[in-house]
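Q: got a structure for you, letters missing:
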């Protein structure tokens, strides 16, 4: 039998955290220890009183010591005769030990929770949660999503499909075909004389949803089932999971694409708007601003529209993003030659990996289309009209009573204004606010303002080459044209090309090396 350790002069508690040690040995059953050490071989430590412990502790130290507490750490004070101070410290230690012995685990946890709860302001937390929830529910994307989901669920109910769990891939296809009937893309037949043409024609060819729109509808359906716990996979054997991910739905999308490709339906692109039309609209606005009898509301709208259109073309920005510009983000260059804009929020700017769109707008010699001058004139008019433009949205809406509101002008407002000016001048050809972005990209490509696609991407704010090449049409404007020109110039020397081909590339007429004949 192994006897317990008997404490000698070499043993010490110096540097030991007592609270942690006491917690480990509470109840007299510390882990890995069958019995406590003893001061005397024949006297168990459990049988000693506090007075006995107090008397025995100094005799086990090499030097007379007084126990001092720093937090809950035991320290040695050496030959310190301040017995009153040491006694108080020992009493404090004994009180802490007694409190620990008389406190249960449940009481400690309860006291800790009460202390934490007293430091937490639940009202502020709930208020912040409500603020974030309102941002979600009030966003246009959330409203469109709820509207689409309601339309889909109503369609399922009309099919006697009471729950998403019983929806099948065939039900998904039925919904897609039902939506397809409300499309606006005409699918001309092979024998239709309008095949490959854009616009509205007096023919009996059906109208369908564009293939890109069909793909978007399928993605929304996938998200609806995923949000309701059905995942993003369809098991064809157990017929469970997300029916919008079924192979038959993917095959439906493939057939739609092939049908529209055979009908020569091309991807819809915004018609570019160029400087000639922008000059025409700005000249009209200049004349209207000078007209007598205009109200402040009408004059404000003219100044705002002129500044917006000039800036939109030279920035090449998204119309929705430009409308969200705030006055605080616009800065002037050191040489006063232009302005700097830095977008941090927009359609594709959502705080991901610190993305931002920074671009510079320079002054033009032609003041009739100068974006810097147009913006300065707009801000100066607002200041004269006692409208504070130092903070808040730069382009704002105005009420019927002529009050400028602290709300950003939206895409639909600028679309109506653009169509109004172009129609009034008799030059409207279906342009939208997105036409400014396309016109800027094409102008940069043809004028040499952007030497390559990367420069156009940096100015306009594209993060992918696909979008830049799509909107600027750089391959169509340069590659196809230059290749066609060079190809036409070699027509006279076509015989030489044929001879070279037969000699160096056509091996069909050569004789087999191992032919016996």
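A: Thanks, I have the structure now. Nothing here was measured: the structure is a model prediction, and the numbers come from that model.

Q: rest of the way, CA atoms for contacts and neighbours
A: Fine.

Q: helix, strand, or coil at the most centrally placed residue in the chain?
A: Residue closest to the mean C-alpha point of the chain, counted by C-alpha atoms, centre = their mean, is residue 350 at 3.3 Å. Using DSSP: H, G, I helix; E, B strand; the rest coil, the secondary structure recorded for residue 350 is coil.

Q: can you say which helix or strand has residue 300 in it?
A: Assigned by DSSP states H and E, residue 300 belongs to helix 296-315.

Q: sorry, wrong one. I was asking about residue 458.
A: helix 453-460.

Q: so how far is that helix off the chain centroid?
A: Chain-centre distance of helix 453-460: 21 Å, with C-alpha atoms, centre = their mean, to the nearest Å.

Q: which positions in that helix come out as buried?
A: 453, 456, 457, 459, 460 (16 or more other C-alpha atoms under 10 Å).

Q: second one coming, line it up with the first:
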């Protein structure tokens, strides 16, 4: 069976340490417990930060955005589906405004509210409304400076400190950043059966060379002992076959 520790080891120099969904599940449990405690103490600014972190991490788990793009998400770029089944997001994609392309994508509501990015965003927006913040226009994920909530993008350093704080809290920090969610998401999509073009579309990776850099899937194969390979379940047997197919494409 491909274990989380083996997946976590898929790193090379200059590549973000992957932050897989099984680890994010542990972070969300820690965040939810913290949110309950903070609500009792009525520390609304701290609750704002926790709910914002929760929503950002869960949203990026499904959207696979760059940290700077996620931090610059604007409220007016979000549209609720008519049947209330999710949100539609409209981004100007690109590292610079001049190279920007429109990027529209949707995120569906999940039945498990604790892991649902839509539910997390709704909780966060409700608190923003309670705090009398403008939720009609402006930046969605807002930083706090000197105890005041700012209507400005969260910078890259702050974005990366968010998962670091929660990973350290549960004793799992291994150098991960917000970029790690995108790296792991691309790998997980492929192992779950998505083809290369589907992964590139979801993670908005424009070339196969970039996708190859993100998805070092074949390295998982070298981390499996013969005994582990023999004990692979049906699901993981399919994952191993997918990884082997990936090797044939890129090696």
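A: Yep, it's here. Just so we're clear, the structure is a prediction, and the values are computed from it rather than from any experiment.

Q: what is the nearest of the buried residues of helix 453-460 of the first structure to residue 323 of the first structure?
A: residue 460 (15.2 Å; C-alpha to C-alpha).

Q: hey, where'd the helices end up in the stretch 51-200 of the second structure?
A: Using DSSP state H, counting those that start in this stretch, the helices of the stretch 51-200 of the second structure run over 67-71, 117-130, 156-169, 179-191, 196-203.

Q: JSON lines for these, including distance to residue 47 of the second structure?
A: Listed next are those as JSON lines, based on distance: least, C-alpha to C-alpha, whole Å:
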{"stretch": "helix 67-71", "distance to residue 47 of the second structure": "18"}
{"stretch": "helix 117-130", "distance to residue 47 of the second structure": "8"}
{"stretch": "helix 156-169", "distance to residue 47 of the second structure": "14"}
{"stretch": "helix 179-191", "distance to residue 47 of the second structure": "23"}
{"stretch": "helix 196-203", "distance to residue 47 of the second structure": "30"}
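
Q: out of the ones you listed, which is closest to residue 55 of the second structure?
A: helix 117-130 (4.9 Å).

Q: so that closest one matches what in the first structure?
A: Using TM-score structural alignment, helix 117-130 of the second structure corresponds to residues 371-384 of the first structure.

Q: in that stretch, what counts as buried?
A: Buried, per 16+ other C-alpha under 10 Å, within stretch 371-384 of the first structure: 371, 372, 373, 374, 375, 377, 378, 379, 381, 382.

Q: just stretch 337-347 of the first structure next, same as before
A: Those would be 338, 339, 341, 342, 343, 344, 346, for stretch 337-347 of the first structure by 16+ other C-alpha under 10 Å.

Q: and what of stretch 423-439 of the first structure?
A: Buried residues in stretch 423-439 of the first structure (16+ other C-alpha under 10 Å): 431, 432, 433, 434, 435, 436, 437, 438, 439.

Q: contacts for the helix holding residue 458 of the first structure?
A: Under the contact criterion C-alpha atoms under 8 Å, 6 or more residues apart in numbering, helix 453-460 of the first structure has outside partners 315-317, 357-360, 437, 441, 444, 450, 463-465, 468-469, 474.

Q: repeat that for 7 Å
A: Contact partners of helix 453-460 of the first structure, identified using C-alpha atoms under 7 Å, 6 or more residues apart in numbering, comprise 315, 316, 317, 359, 441, 450, 463, 468.

Q: which among these end up buried?
A: Buried among the contacts of helix 453-460 of the first structure by 16+ other C-alpha under 10 Å: 315, 316, 317, 359, 441, 450, 468.
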